[in-house]
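Participant: got a predicted structure here, sequence first:
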Amino acid sequence: MSLPDNSLWENVLAGDERAFEALFRQQYPALYGYGLRLTGDEEMAKDGIQELFQRLWQRRARLGQLAEGAVRPYLFKALRHQLANDARAHTRRAGWHTAYAAELAADFHYSPEDFLIAQELSEAQRVQLLQALAQLSNRQREAIYLKFFDGFAYDRIADIMGLNPQSARNLIYQSLHVLRQHLPPAVWLLLLSQWALQVRLFFNVFTNN
């Protein structure tokens, strides 16, 4: 079944199992990529997605219609909450008591292979890229991922992360500024080539400063 997200969502609300399976297959790769980077744990990401969809199906009668283009952001936000709840449950079982232990992984995880430019980089440049990403805060890395890997608009990023749209914009702007400062020009330009459409406005700002 190949239907737009919103059509599948409407059919799921009506109890269509085939639409539910199609929605799961359609959204799984993006959700898994996000969940894996949030947790750094393959099994936790997979389990979180399974639990999320089980809950969606069980509660479908209580769910409402979503605006055009809102299905994927809704699922990302729901997965973020699901994984946070799973982490809290795990920490209670493990008896951890630090403030952050009940949240998601301390780092939003990247590897060089996440980038289309990876094959064009030397080993030293890959290390430089990861070191530059390490200069970003956890929330900055997450915002960058949502913007440039999943293509969400600022208002969607804000909703997923529990921010206002201006804060989401600021996170992206600050992130790009930090990356430009910490990357060698050759790597920065390659990164821009991957993110060309999204970064163009920021690049104009930077080159004018």
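Facilitator: That came through, no problem.
Participant: all contacts plus neighbour counts: C-alpha atoms, from now on.
Facilitator: Fine.
Participant: Ala186: neighbour count?
Facilitator: 11 (other C-alpha atoms under 10 Å).
Participant: residues contacting Leu8?
Facilitator: Ala19, Phe20, Ala22, Leu23 (C-alpha atoms under 8 Å, 6 or more residues apart in numbering).
Participant: for Glu10, see how far away the last one is.
Facilitator: By that I understand Leu23. From Leu23 across to Glu10, the span is 11 Å (C-alpha to C-alpha, to the nearest Å).
Participant: between those two, who's got more neighbours?
Facilitator: Regarding Leu23 and Glu10, a neighbour count based on other C-alpha under 10 Å identifies Leu23 as having more, with 25 against 18.
Participant: isn't that one right up against Asp5?
Facilitator: Yes. Between Leu23 and Asp5 there is a contact at 7.0 Å, judged by C-alpha atoms under 8 Å.
Participant: distance check, Arg62 against His182.
Facilitator: According to C-alpha to C-alpha, Arg62 stands 48 Å off from His182.
Participant: before we go on, here's another structure to hold up against the first:
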Amino acid sequence: MFMNDEELYQRLLNGDKEALEALYDKYEKLLFSMAYRTCQQNEMAEEAVQELFLKLWTRRAKYDSTKGKFSSWLLTVMRYTAIDLLKKKENQNYTLEDNKDYDEYEPSTEDLLEWKERGEMLRKAVQTLSNEQASIVNLFYFKGLTQREIADHLNLSLGTVKGRIRLALKHLKKELGQLKEKGGLGDVT
């Protein structure tokens, strides 16, 4: 019996370990990839993925279906989890030694193709933003700065940064929707 993400999440909230396993199996590679891009270390990316699923299991991260898709929410939680872990490790002056026995993560050809297609569409959509919006989106989503750090870095008010991010995301969602209609972009919104 096929269950969508929200059904699995509800089962997880009721203590269903199989639902947790199903979500892990479905999203582990994608989440690891995002964590790795942030942390740049296999061990830390693995730790971030484990931390995320621990948050789900212990209900420290709560999904609200009225605010967006489960997959988008999960990726957002992963991003913040990885950033928090990276900052925590940096504050402890913690360095990981390279482990030569560790198998490098190898995404499948299908994953690589899908990520490439989505990346191209996202780059096209970001190019339609104003320079200010594109700069803030880059700092927030790709450099991992907080809204407060962006405000300080660009000498803007926090409200201005929040507003520009909100407008940029609204614009990107519209643009990605149009690109999806034109070119068959997968499920990115």
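Facilitator: That came through, no problem. Please read these numbers as outputs of a predicted model, since none were measured by experiment.
Participant: so which of the contacts of Leu8 of structure 1 comes closest to Ala196 of structure 1?
Facilitator: Taking C-alpha to C-alpha as the measure, Ala196 of structure 1 lies nearest Leu23 of the contacts of Leu8 of structure 1, at 29.8 Å.
Participant: which residues does the closest one contact?
Facilitator: Asp5, Leu8, Trp9.
Participant: from those residues, which is closest to Ile157 of structure 1?
Facilitator: Nearest to Ile157 of structure 1 among the contacts of Leu23 of structure 1: Asp5, at 18.2 Å, using C-alpha to C-alpha.
Participant: residues contacting that closest one?
Facilitator: Listed by C-alpha under 8 Å, 6+ apart, the contact set of Asp5 of structure 1 reads Leu23, Gly69, Val71, Arg72.
Participant: check those and tell me the two furthest apart.
Facilitator: Within those, two members stand farthest from each other by C-alpha to C-alpha: Leu23 and Gly69, at 13.6 Å.
Participant: which ones among the contacts of Asp5 of structure 1 map onto strands?
Facilitator: Using DSSP state E, no member of the contacts of Asp5 of structure 1 falls within strands.
Participant: circling back: mind checking which of Arg62 and His182 of structure 1 has more residues around it?
Facilitator: Counted by other C-alpha under 10 Å, Arg62 of structure 1 and His182 do not tie: His182 has more neighbours, with 17 against 9.
Participant: looking at structure 2, name the residue matched to the more buried one.
Facilitator: Taking TM-score structural alignment, His182 of structure 1 has no aligned residue in structure 2.
Participant: identify the residues contacting His182 of structure 1.
Facilitator: Ala132.
Participant: ok, the residue nearest the centre of structure 2 - contacts?
Facilitator: Note on structure 2: the residue nearest the mean C-alpha position is Leu75, at 3.1 Å, using C-alpha atoms, centre = their mean. Contact analysis of Leu75 of structure 2 by C-alpha under 8 Å, 6+ apart lists Leu31, Met34.
Participant: what's the mean deviation for the strand or helix carrying it versus structure 1?
Facilitator: Using DSSP states H and E, Leu75 of structure 2 sits within helix 70-91. Once the two models are superposed, helix 70-91 of structure 2 sits on average 1.3 Å from its counterpart in structure 1 (mean C-alpha distance after the TM-score superposition for structure 1).
Participant: what's the following helix or strand after that helix?
Facilitator: helix 109-127.
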